[in-house]
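J.: have a look at this prediction, sequence included:
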Amino acid sequence: MSKQRNPNGMGTFKQRKDGRYEWRQKIDGQERYISAKTMKELREKIKKITDLPIIKNKYKVDDWFQRWLEIYIKPLKKKATYDQYRIIYNTHIKTVLGNRKLSTIKTYDIQSVIAKMNEKKLSTWTMKHARKIMNIAFSKAFEEKIIAENPVKSIEIPIKQAKPRKTLTIEELQKLFKAMENSRWLWSVKFALVTGLRRGELLALKWSDIDWQNKRISINKSNSVTGLGDTKSSKIHYVPLSENAIQFLNEQKDMLKKEFNPILYNEDLKGKALIFPSESGKMIRPDSYYTLIRRFSVKAGIKASPHCFRHTFVYLTRGNLSLKDLQNILGHSESTTTLDIYGNMLNDNTKKNIEQIDNVFNTVDKEMDKIKEEKIKNTGKIIPFRRAK
């Protein structure tokens, strides 16, 4: 297809050698460019921007991302989200695109960021997150008419084998419980194992979050390194209150009474009503809780951390909960998140497969025994022929 020039300076169409269609428009020395798989798709895209002026700007990628982070992310998102976006941008995006003009960035430039991250052997999750951050930032630049189109499209993320999540075996749990038998933190560990709570959610839990009548736990806060705040997904979710969980809560309450914890009588602390406070009745820092669990795991001769209690919960309940139920209990915004993290674990039917294989070969053994018995019977009826002397 040869170039087709539109009237009134509306730009030029062209079909490339790879079959895609492109459109270019130049006004006052400034050019904008759009491409699409089909001419119909291309015309739809053009309709959206032809009435928009080409903005003469000297924005570099770094200029725009710094503005975007400070205006659109920092005031509107959790501090942890802002910090995460900033670190990923500074570490992986800025180093590749930071000094480039924002208006010159194409899809292959975005793909090059992912390629360099892949060379560093970063996880699929980290690369997906970088793509998400670039997509949000470039989409906002398009909305503000700073760029002609969002270049973050058709970006492929290399598929990698996910690292296995650390779970504890029954034997390891027995060792850990033995090492913690005289510890005030034993019930927090057992409660985490039967609820799948994150460390921050566990430490922020209050007695008022327990709905005894409907047997569920309201997860609405989380304690992180930056202090008490919303949950990781910024949404309230509910976790079933099992009989085991009720027992562990009652044991925890008795323990607080026995140690005469200040949270039971100090008016300032009483209002907080934490379920798993420190000995002084205050909320324990997440890193402090991590340290004490690691210390007990060393004593038990195993490797364990607070987050592996969550993984163990998923592993032990696999096959008994639907994906949707598990997503809700874990507080994931999307089921794809649950699958990304626990897909291999949820699909682990090893025990079931072993039983099925054993059943098949047990049947084979029985059939073979029958055949053997039939042969013995038949052999007994045969009269050997010998020539008479």
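T.: Structure's in. What do you need?

J.: please count neighbours and contacts with C-alpha atoms only from this point.
T.: Fine.

J.: from Ile114, how far off is Leu97?
T.: Distance, Leu97 to Ile114, using C-alpha to C-alpha, to the nearest Å: 12 Å.

J.: what helix or strand is Glu31 on?
T.: Assigned by DSSP states H and E, Glu31 belongs to strand 30-36.

J.: for that strand, buried residues please.
T.: Of the residues in strand 30-36, those buried by neighbour count under the rule 16 or more other C-alpha atoms under 10 Å are 31-36.

J.: likewise stretch 202-211?
T.: Within stretch 202-211, the residues that qualify as buried are 202-206, 209-210, counting by 16+ other C-alpha under 10 Å.

J.: dump these to CSV, plus secondary structure and distance to Ile219.
T.: As requested, those are exported to CSV (DSSP: H, G, I helix; E, B strand; the rest coil; distance: C-alpha to C-alpha, whole Å):
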residue, secondary structure, distance to Ile219
Leu202, helix, 9
Leu203, helix, 11
Ala204, helix, 9
Leu205, coil, 7
Lys206, strand, 10
Asp209, helix, 7
Ile210, strand, 9
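
J.: biggest separation within these, which pair?
T.: Leu203 and Ile210 (13.9 Å; C-alpha to C-alpha).

J.: one step back: need the buried residues of stretch 202-211 in TSV (columns: distance to Val61).
T.: As requested, the buried residues of stretch 202-211 are exported to TSV (distance: C-alpha to C-alpha, whole Å):
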residue	distance to Val61
Leu202	40
Leu203	40
Ala204	39
Leu205	42
Lys206	45
Asp209	45
Ile210	48
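
J.: closest one to Ser222 out of the residues you listed, please.
T.: Here the nearest of the buried residues of stretch 202-211 to Ser222, counting by C-alpha to C-alpha, is Ala204; it sits at 5.5 Å.

J.: ok, back up a step: what residues does the strand holding Glu31 touch?
T.: Residues outside strand 30-36 that contact it (C-alpha atoms under 8 Å, 6 or more residues apart in numbering) are 20-26, 42, 45-46, 54, 56, 148-149.

J.: would it be right to say that Gln166 lies in a helix?
T.: Slight slip there: residue 166 is Lys, not Gln. No. Secondary structure of Lys166, determined by DSSP: H, G, I helix; E, B strand; the rest coil: coil, with no helix assignment.

J.: that one: how many residues sit nearby?
T.: As a burial measure, the neighbour count of Lys166 was computed by other C-alpha atoms under 10 Å and equals 16.

J.: doesn't Pro306 make contact with it?
T.: No. Applying C-alpha atoms under 8 Å as the test, Lys166 and Pro306 come out as separate, 10.8 Å apart.

J.: can you map out the helices along the stretch 51-200 of the chain?
T.: Residue ranges of the helices in the stretch 51-200 of the chain, as given by DSSP state H, counting those that start in this stretch, are 61-68, 79-88, 94-97, 107-119, 124-143, 170-179, 186-195, 199-204.

J.: adding another structure so you can compare the two:
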Amino acid sequence: MRVNLKGVHRVRKTLANGRTITYHYAWRGGPRLEADPGSPEFHQQYVAAHDVQKQRPIETLAAVFLAFEQSSDFTSLAARTRKDYAKHLKHIETEFGDFPISALADRRTRGEFLAWRDRVGTASQRTADYRFAILARILSWALDRGLVTANPCKRPGRLYRSTRAEFVWKDADETAFYERAPEHLHLALKLALWTGQRQGDLIALPWGAYDGRYIRLTQNKSRSKVGKRTPKRVVIPVGAPLREALDALKAGYETAGMPLPATILLTERGHSWTSDGFRATWRKACAKAGVEGLTFHDLRGTVVTRLAIAGASVPQIATITGHSLKDVEAILDAHYLMRDPEMAEAAISMLERDRKL
């Protein structure tokens, strides 16, 4: 019986004679397993390697990073989050893999970590903040489990500050996208503008989430500290323009005698989207449409703005988008409605109607 061994790292190599072989390691960076995969000897070598690893004292941060990657806190993250973590963790480990755990309690250590963040920040403040947040999260996890005695990275503040006040899709941007972007992306824009949901939730949205009146979905994005997912269930009434588009598409499948696909949004070839595939295609479509400086995520704030201008209250907006009340208020106060003339005009119109009564 073949046993699936967790964490085995595979590396493919092309030999001088052109033949390709695969080397197997007990884990990424671990010892190589010489036996044939699937054999009893292979399993014995794997178990022996991990036994040695467990007995080895945790003396440097490299061991902490490895323990975190093997924990449920890491493996339970969304696939994209794990991918992002792994990419940045390589840079963190290069810098601090040999850092002694015993030095974490030294007060000078925090300064050393912050100096590293500042160096990374000279190239990208957002990257620096993200890597530092990952390091802080891992050390917090390790502290809770007694692997380290201090976390000198907690509450560091942020280098990157951005209100994105001007990053709102205007009517002209929407019109340009519908006129010039590929037709198979039109429904994605309409879904985003009438639900206020994130890209990942919309490209994974199944037809079963739509019942003709409502879209029901469970959001799968962090709402607190980095990497900590707290899924939230939202029920969104479907506005007439979106309902007409969905009903027409659904009727088209029925007329053609075709079963509904797994997801509502599909690629040009009729396949479900991958996150990276959609992101790249969306970026090219925006460039073709002349929509510059705006991302798909900006549509989420745009919906908050439009709902507020239409007269929706903060609780009503939060019910639709899934934001907390505090987040909606922050968006309206500092991010998207900073002295927005449309909001001012709507307010004056309301006052005019009131004074005519």
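T.: Okay, I see it. Please read these numbers as outputs of a predicted model, since none were measured by experiment.

J.: what TM-score comes out when they're superposed?
T.: Once superposed, the chains reach a TM-score of 0.62 (TM-score structural alignment, normalised by the length of structure 2), with 283 aligned residues with a C-alpha RMSD of 4.1 Å.

J.: more neighbours, Leu97 and Ile114 of structure 1?
T.: When Leu97 of structure 1 is set against Ile114 and neighbours are counted by other C-alpha under 10 Å, the residue ahead is Ile114, at 25 against 19.

J.: how much space between the more buried one and Phe142 of structure 1?
T.: Shown here: Ile114 of structure 1 relative to Phe142 of structure 1, a distance of 21 Å by C-alpha to C-alpha.

J.: same question, Ile157 of structure 1
T.: Using C-alpha to C-alpha, Ile157 of structure 1 is found at 23 Å from Phe142 of structure 1.

J.: still on that earlier bit, can you redo the contacts of strand 30-36 of structure 1 as TSV with secondary structure, distance to Leu339 of structure 1 and neighbour count?
T.: As requested, these are arranged in TSV below (DSSP: H, G, I helix; E, B strand; the rest coil; distance: C-alpha to C-alpha, whole Å; neighbours: other C-alpha atoms under 10 Å):
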residue	secondary structure	distance to Leu339 of structure 1	neighbour count
Arg20	coil	34	14
Tyr21	strand	37	21
Glu22	strand	38	20
Trp23	strand	40	23
Arg24	strand	42	16
Gln25	strand	44	19
Lys26	strand	46	14
Leu42	helix	35	18
Lys45	helix	34	17
Ile46	helix	38	20
Ile54	coil	43	19
Lys56	coil	44	13
Ala148	coil	35	25
Glu149	coil	32	24
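
J.: just flag the most distant two among those.
T.: By the measure C-alpha to C-alpha, Arg20 and Lys56 form the most distant pair in these, at 27.5 Å.

J.: still on that earlier bit, in structure 2, what stretch matches the strand holding Glu31 of structure 1?
T.: Applying TM-score structural alignment, one finds that strand 30-36 of structure 1 aligns to no residue range of structure 2.

J.: please enumerate the strands of the stretch 151-300 of structure 1.
T.: If DSSP state E, counting those that start in this stretch is used as the criterion, the strands of the stretch 151-300 of structure 1 fall at 210-211, 216-219, 222-224, 227-229, 237-240.

J.: for Glu171 of structure 1, find the nearest of those.
T.: Nearest of the strands of the stretch 151-300 of structure 1 (C-alpha to C-alpha): strand 237-240, 25.8 Å.

J.: need the contact partners of the closest one.
T.: Applying C-alpha under 8 Å, 6+ apart, the set of residues contacting strand 237-240 of structure 1 from outside is 195, 215-220, 328-331.

J.: quick one: Ile348 of structure 2 from Phe296 of structure 2, how far?
T.: Counting by C-alpha to C-alpha, the gap between Ile348 of structure 2 and Phe296 of structure 2 amounts to 31 Å.

J.: more crowded one of the two?
T.: Neighbours per residue (other C-alpha under 10 Å) separate Ile348 of structure 2 from Phe296, with Phe296 holding more: 18 against 12.

J.: isn't that one right up against Gln199?
T.: Yes. When contacts are counted by C-alpha under 8 Å, Phe296 of structure 2 is listed as touching Gln199 (6.9 Å).

J.: ok, Pro286 of structure 1 - how many residues close by?
T.: As a measure of burial, Pro286 of structure 1 has 20 neighbours, counting by other C-alpha under 10 Å.

J.: hang on, the earlier thing: how about the helices of the stretch 51-200 of structure 1 in TSV, adding distance to Phe13 of structure 1?
T.: Below are the helices of the stretch 51-200 of structure 1 laid out as TSV (distance: least, C-alpha to C-alpha, whole Å):
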stretch	distance to Phe13 of structure 1
helix 61-68	28
helix 79-88	37
helix 94-97	28
helix 107-119	19
helix 124-143	22
helix 170-179	66
helix 186-195	59
helix 199-204	55
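
J.: tell me which of those helices sits nearest to Glu251 of structure 1.
T.: Taking C-alpha to C-alpha, helix 186-195 is the member of the helices of the stretch 51-200 of structure 1 nearest to Glu251 of structure 1, at 7.0 Å.

J.: which strands or helices does that closest one pack on?
T.: In this structure, helix 186-195 of structure 1 makes packing contacts with helix 243-258, helix 306-317, judged by 3 or more C-alpha pairs under 8 Å, 6 or more residues apart in numbering; DSSP states H and E.

J.: same thing but at 10 Å, please
T.: For helix 186-195 of structure 1, the packing partners by 3 or more C-alpha pairs under 10 Å, 6 or more residues apart in numbering; DSSP states H and E come out as helix 170-179, helix 199-204, strand 237-240, helix 243-258, helix 306-317.

J.: most packed of these?
T.: Neighbour counts averaged per stretch over these are highest for helix 199-204, at a mean of 25; criterion: mean count of other C-alpha atoms under 10 Å.
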